[in-house]
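>>> Model the following, please.
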Amino acid sequence: MMRGASADAYAAAAAVLPGTGDLGRVGQDLFGTADLLRAEPGLRRVATDVSIPAEAKAELLRGVLAGKVAPESLDVVTAAVSQRWTAGRDLGDALEQLGVVATVRSTGSEATRLEDEVFAVGRLVQENPALRDALSDPARSRGDKADLVKGLLGDKVLPATVALVQQALSGSHRTVAVALAAFQKVAAEVRGEGVATVRVARPLSGADRDRLAGALARSYGREVHLNVIVDPDVIGGIRVEIGDDVVDGTVSSRLDDAGRRLAG
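This next block holds a predicted model:
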């Protein structure tokens, strides 16, 4: 989360981010620029140096990116480098996050599907050790890993989902799964939603999902996107995690509590 001057700088750059047009291209441009700044420490230092006039930094980035990114993307980048950042790495992180926002917006009415797909891919990575190792293997190039993702997901998911999963390979987060969780949170925020992780022993019916989502929306004052995990270990009942709040009404939890009371 951006703090201090970086939070203000992010807001200023976000205000320039377009709401229409080829937002998928804008997202890719911002991802690429974030990657460039992370790979080139010298460029990053100049772009975030408070002693250099804002227009000079903007002109430098125009020269580096002209003809390589869309004009709308360049506007966002130059707005970003014209700001004051608390830490140098915050600039790349902000551009990546704005790239996620643009990518989410590019899906229009399918944004909910995007959230579900990103969550599902995150779970797939967590639960498949071979895939997790392949995506974290330092001996494999990022391009090779991106090809693996594209081959795995293909046309089964939205192009925006593939774009986000490939960006999760950038190394900006501790693991690919952590990156995807962060990207899904950004996607929910774009739509004004919260995100709840729900663990149940059996899949929820459509009616049960709607009732739970409605109850959480009333409690938290905004719509809540449900990430449902079917986990036989809960035996029965339901466990809901939203932010720092946890409501555990599972049978396994009650059995554990009973066991502790008996042991005590």
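>>> drop to CA atoms for contacts and neighbour counts, all remaining ones
Fine.
>>> those strands in this structure, which residues are they?
194-200, 224-230, 238-242, 245-248 (DSSP state E).
>>> among those strands, which is nearest Leu152?
Counting by CA to CA, Leu152 lies closest to strand 224-230 out of the strands of the chain; the figure is 21.5 Å.
>>> mind checking how far that closest one is from the chain centre?
On the basis of CA atoms, centre = their mean, to the nearest Å, strand 224-230 sits 16 Å off its chain's mean C-alpha point.
>>> Check stretch 109-124 too.
Between the centre of stretch 109-124 and the centre of its chain there are 11 Å (CA atoms, centre = their mean).
>>> One more sequence to fold, the one below, so I can look at both together:
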Amino acid sequence: MNGASRDALHAARERLDTLTASRTVDVTRLADQLAALTALLDREGTLRRALTDPAQDGEAKAELARRLLSGQINADTLDLFSGMVRARWSQSRDLTDAVEELADSADLIAAERDGSLDDVEDELFRFGRIVGSSAELRTALGSRAATGQAKADLVRSLLGGRAAPVTQRLVSRLVTAPRGRSLDGGIESLSKLAAARRGRMVAEVVSAVPLSDRQKERLGDALARIYGRRVHLNLDVDPEVLGGVRVKIGDEVINGSIADRLDEAARRMAG
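Here you go, the predicted model:
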């Protein structure tokens, strides 16, 4: 998002944090209602454009939202959404994207409350690796021919009883309503959102053998010094790395493996 939309999303995130700071707020219900609003905005282009029309007064747009949605969602969700439509959005789709992010964030706040957020981060990463290695599974979960219920049932068979409830909810929502996202890209976005809830960056770490607790601690400390913030390590093992580690944070790759050093030496000799 750019410009006005970025500012509006930032304000919406702050309002969500303020709202959910109260333990009396049912964050799972909030997530469900925000997800329903996402589907409504995605489906009803005329409504979406009306609620983001820059020529209309913000309070008039909020009143439209209240008139249409009062009684269908609870007061907390309606107040949060009304605040969002008062804001200015660069593109109408940005409002839909923002509501969807808040739905996912509300579920992650539920995980934060019950102490499962770390598990959710790790489970999203592991599920992403499983999907990435199975063309058959990607096809099944991404098929346009399959119904949303069929996809949700498949996610339930894969994750039910093996992952935190929040992980299953997030993945089910992604596969049943991808909104143009690839499965890989959607899982990555959810992982980053989960990490952001903890104020951390996510590093994908590939090593030839599993790292010891001491090695993980040292690597985490080193990355924290480099980036100035805590870094969550998503760990994977690849024997072809041969030694050392390969770390990817966002678009940046830190190569520290023996294989990489051998490749570099070979390139120098060839030159």
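>>> TM-score for the pair, please.
The TM-score (TM-score structural alignment, normalised by the length of structure 1) is 0.93; 263 aligned residues with a CA RMSD of 1.6 Å.
>>> one step back: so can I have TSV of the strands of structure 1 showing distance to Ala7 of structure 1?
Formatted as TSV, those follow (distance: least, CA to CA, whole Å):
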stretch	distance to Ala7 of structure 1
strand 194-200	20
strand 224-230	25
strand 238-242	24
strand 245-248	25
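>>> To Val77 of structure 1, which of those strands lies closest?
Nearest of the strands of structure 1 to Val77 of structure 1, taken as CA to CA: strand 194-200 at 28.2 Å.
>>> So which residues lie in contact with the closest one, not counting its own?
185, 188, 222-232, 234-243, 250 (CA atoms under 8 Å, 6 or more residues apart in numbering).
>>> Give me the buried subset of those.
For the contacts of strand 194-200 of structure 1, a burial check counting by 16 or more other CA atoms under 10 Å picks out 185, 188, 223-229, 234, 236-242, 250.
>>> And the helices in structure 1?
All helices of structure 1, identified by DSSP state H, fall at 5-14, 23-39, 41-47, 54-65, 71-81, 89-106, 111-127, 129-136, 142-153, 159-167, 176-190, 206-220, 251-263.
>>> winner for burial among these?
Of all those, helix 89-106 carries the top mean neighbour count, a mean of 25, counting by mean count of other CA atoms under 10 Å.
>>> Counterpart of Arg156 of structure 2 over in structure 1?
Aligned by TM-score structural alignment, Arg156 of structure 2 pairs with Lys150 of structure 1.
>>> The nearest residue to Gly154 of structure 1 once chain neighbours are set aside and Ala120 of structure 1, how far apart?
Counting by CA to CA, 6 or more residues apart in numbering, the nearest residue to Gly154 of structure 1 once its immediate chain neighbours are dropped is Val162, at 8.0 Å. Note on Val162 of structure 1: its distance to Ala120 of structure 1, by CA to CA, to the nearest Å, is 12 Å.
>>> What of Asp35 of structure 1?
Distance, Asp35 of structure 1 to Ala120 of structure 1, by CA to CA: 25 Å.
>>> likewise Gly92 of structure 1?
Per CA to CA, Gly92 of structure 1 is found 26 Å from Ala120 of structure 1.
>>> Redo the helices of structure 1 as a markdown table? Include distance to Arg199 of structure 1.
Formatted as a markdown table, the helices of structure 1 follow (distance: least, CA to CA, whole Å):
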| stretch | distance to Arg199 of structure 1 |
| --- | --- |
| helix 5-14 | 34 |
| helix 23-39 | 32 |
| helix 41-47 | 42 |
| helix 54-65 | 46 |
| helix 71-81 | 39 |
| helix 89-106 | 26 |
| helix 111-127 | 13 |
| helix 129-136 | 21 |
| helix 142-153 | 25 |
| helix 159-167 | 23 |
| helix 176-190 | 16 |
| helix 206-220 | 12 |
| helix 251-263 | 12 |
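>>> In space, what's closest to the equivalent of Ala259 of structure 2 over in structure 1 - neighbours in sequence excluded?
With TM-score structural alignment defining the correspondence, Ala259 of structure 2 maps onto Ser252 in structure 1. Nearest non-adjacent residue to Ser252 of structure 1, counting by CA to CA, 6+ apart: Val234, 5.1 Å away.
>>> need the contact list for the match of Arg156 of structure 2.
Val162.
>>> Equivalent analysis for Gln28 of structure 1, please.
Residues in contact with Gln28 of structure 1 (CA under 8 Å, 6+ apart) are 99, 103, 163.
>>> residue contacts, the spatially closest residue to Phe183 of structure 1 that is not a sequence neighbour?
In space, and not counting its chain neighbours, Phe183 of structure 1 is closest to Val100: 6.6 Å by CA to CA, 6+ apart. Going by CA under 8 Å, 6+ apart, Val100 of structure 1 touches 27, 164, 183, 186-187.
>>> quick one: the counterpart of Val100 of structure 1 in structure 2 from Asn234 of structure 2, how far?
Per TM-score structural alignment, the equivalent position to Val100 of structure 1 in structure 2 is Asp104. Going from Asp104 of structure 2 to Asn234 of structure 2 by CA to CA gives 20 Å.
>>> Does Ile109 of structure 2 touch Val25 like I think?
No. If you go by CA atoms under 8 Å, Ile109 of structure 2 and Val25 don't touch, sitting 11.0 Å apart.
>>> counterpart of Gly122 of structure 1 in structure 2?
Under the alignment (TM-score structural alignment), Gly122 of structure 1 maps onto Gly128.
>>> Quick check, its match in contact with Gly185.
No. Contact criterion CA under 8 Å: Gly128 of structure 2 and Gly185 do not qualify, at 9.2 Å.
>>> equivalent range in structure 1 for stretch 211-228 of structure 2?
By TM-score structural alignment, stretch 211-228 of structure 2 lines up with residues 204-221 in structure 1.
>>> The residue nearest the centre of structure 2: what's it in contact with?
With distances taken as CA atoms, centre = their mean, Leu190 lies nearest the centre of structure 2, 1.8 Å away. By CA under 8 Å, 6+ apart, the residues touching Leu190 of structure 2 are 104, 124, 170.
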